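In: Fold the following and give me the result.
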Amino acid sequence: MLAHLTPRAREIVVAARALVEESGPAALTMRALADSLGIKAPSLYKHFPDKSAVEAEVIAIGLLETAQALEAAEERHAHRRDTDAVVDGPEPPTLLAALGAAYRADALAHPYVYMLVTEGPLPRHALPEGLEYRAAAPLLRACGHDMDRARAVWAFAHGMVTLEIHGRFPPGADLAAAWRTGVRALEP
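Out: Prediction:
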């Protein structure tokens, strides 16, 4: 993902990701980034025109990680389906449920990066070509290429994850049951 950047620019993006991961999107300022690297803030502008360019790189990494998590879930699901004939036991989750679980796990593992990626306009012009589609493709396939259903499923998953990250569910809420109910309602 970072191959198009110079080694110093890659170092800056890694440090920016670490700042976001540790303290949230608001913590990513050019001054804080420079401080974390032990340099003066103006030095950053030799590598990036502005903060939004750095953020776009961190967003691209977050989208790539989401794509990889969903692709891995899709692959595991396909493998389970191939072995279902020889395995006794509980019915494996549907592909949509497997994707939902992977999406949730990825978002909760990196909540601040998730927030940067999903809260606010997506800088499509600054992302690698095809990355947004790659992140959406497993869900689109699970929804039979029905774009409206895929958007509805993503909106459900995003809403659930966002509410969970922000602590908006009451104590003791059975989120696993809410996820199961939502996924069942949206199954193709």
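In: Going by C-alpha atoms from here, please, whenever you check contacts or count neighbours.
Out: Will do.
In: Please report how far the residue sitting nearest the centre point of the chain lies from E187.
Out: Centroid check for the chain by Cα atoms, centre = their mean gives T66 as the closest residue, at 3.9 Å. Note on T66: its distance to E187, by Cα to Cα, to the nearest Å, is 21 Å.
In: please give me the structure for this one as well, since I'd like to look at both together:
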Amino acid sequence: MTDIPIELPPRSPRQAEILSAARRRVEAEGWDALSMRTLAADLGIRAPSLYKHLPNKDAVRTQLLIDAFAQMGRACWQVIEDGAAVPALLRAYRATAAKSPELYRLATRGSLDRAALPDGLEEWSGQPFFLITGDPATAQALWAAAHGLTILQLDGRLPPGSDMDAAWGALAEAFA
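Out: Reported below is the predicted structural model:
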């Protein structure tokens, strides 16, 4: 199931190149640093050329959100396929967020235009939490706790010297 069972919109090679540059910019400087002008400059082209491939910054955001949900979903589904339990799911979630922290932030902060995403992608990416807990409310609580700890860790908001492995272990134990 690590293969996405939802049909994702096809991307041309040029769209893939543009989105790769956008992702590099977002990971380096955050979403707010991205504009169509800076993206065009990164690619060595003029901004109007981008509009032939992606109509606006919102379209770039949607495509990056698709990538974020796919990346997290694949990592979490791999845990399910391996027959592992809550600790492994949390390790996969934490590692995936740490690998692409700005993409993670983009996908998890603010409102989400679900209508812009491919049908079923968000549900597919979160389904491992349900499968591992067996209950929708517990799955949401586990995801919320994992997200909270992830953001606190990414933002360096926990007290200096905090044992992050112990905190993640306690979270896993609480939901095991």
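In: How close are the two chains, by TM-score?
Out: Scored against TM-score structural alignment, normalised by the length of structure 2, the superposed chains reach a TM-score of 0.90; 170 aligned residues with a Cα RMSD of 1.6 Å.
In: Please look at the residue nearest to the centre of structure 1 and L108 and confirm they touch.
Out: No - between T66 of structure 1 and L108 there is no contact under Cα atoms under 8 Å: 11.5 Å.
In: ok, which stretches of structure 1 are helices?
Out: For structure 1, the helices defined by DSSP state H occupy 7-23, 30-37, 41-44, 51-83, 95-109, 111-118, 131-142, 147-165, 175-186.
In: List the buried residues of the first one.
Out: Neighbour counts over helix 7-23 of structure 1 (16 or more other Cα atoms under 10 Å) mark A9, R10, I12, V13, V14, A15, A16, R17, A18, L19, V20, E21 as buried.
In: Run through the residues that contact L64 of structure 1.
Out: Applying Cα atoms under 8 Å, 6 or more residues apart in numbering to L64 of structure 1 gives the contacts M1, L131, A135.
In: ok, so of these, who is nearest P49 of structure 1?
Out: Nearest to P49 of structure 1 among the contacts of L64 of structure 1 is M1, at 19.1 Å by Cα to Cα.
In: residues near the nearest residue to that closest one once chain neighbours are set aside, how many?
Out: Spatial nearest neighbour of M1 of structure 1, excluding adjacent residues (Cα to Cα, 6 or more residues apart in numbering): I61 at 6.8 Å. By other Cα atoms under 10 Å, the residues close to I61 of structure 1 number 21.
In: can you check D82 of structure 1 too?
Out: For D82 of structure 1, the count of nearby residues is 11 (other Cα under 10 Å).
In: Now do the same for L116 of structure 1: its match in structure 2.
Out: Following TM-score structural alignment, the counterpart assigned to L116 of structure 1 within structure 2 is L106.
In: aligned partner of L54 of structure 2 in structure 1?
Out: By TM-score structural alignment, L54 of structure 2 lines up with F48.
In: correct me, but that match touches E57?
Out: No - using Cα under 8 Å, F48 of structure 1 is not in contact with E57, being 10.2 Å away.
In: Please identify which of those two sits among more neighbours.
Out: E57 (24 against 14).
In: Surely A60 of structure 1 touches P128?
Out: Yes - counting by Cα under 8 Å, P128 is a contact partner of A60 of structure 1 at 7.3 Å.
In: These two - which one has more neighbours?
Out: Each of A60 of structure 1 and P128 has its neighbours counted (other Cα under 10 Å); A60 has more, 23 against 13.
In: burial count for the residue lying closest to the more buried one once chain neighbours are set aside?
Out: Leaving aside its chain neighbours, A60 of structure 1 sits nearest to L127 (6.0 Å; criterion: Cα to Cα, 6+ apart). L127 of structure 1: 17 surrounding residues under other Cα under 10 Å.
In: Just give me the match in structure 2 for L127 of structure 1.
Out: Match for L127 of structure 1 (TM-score structural alignment): L117.
In: quick revisit: for the residue nearest to A60 of structure 1, give me its contacts.
Out: Residues in contact with L127 of structure 1 (Cα under 8 Å, 6+ apart) are A56, E57, A60.
In: Could you see which of these carry over to structure 2?
Out: Retained in structure 2 (both residues aligned by TM-score structural alignment, their matches' Cα atoms under 8 Å) from these: A56, A60.
In: Export the contacts of L127 of structure 1 to TSV and append columns for distance to M147 of structure 1.
Out: Below are the contacts of L127 of structure 1 laid out as TSV (distance: Cα to Cα, whole Å):
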residue	distance to M147 of structure 1
A56	25
E57	27
A60	22
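In: ok, so of the contacts of L127 of structure 1, who is nearest G182 of structure 1?
Out: Nearest member of the contacts of L127 of structure 1 to G182 of structure 1, counting by Cα to Cα, is A60, at 28.1 Å.
In: Can you tell me how far the counterpart of that closest one in structure 2 is from R74 of structure 2?
Out: Using TM-score structural alignment as the criterion, A60 of structure 1 maps onto I66 of structure 2. According to Cα to Cα, I66 of structure 2 and R74 of structure 2 sit 12 Å apart.
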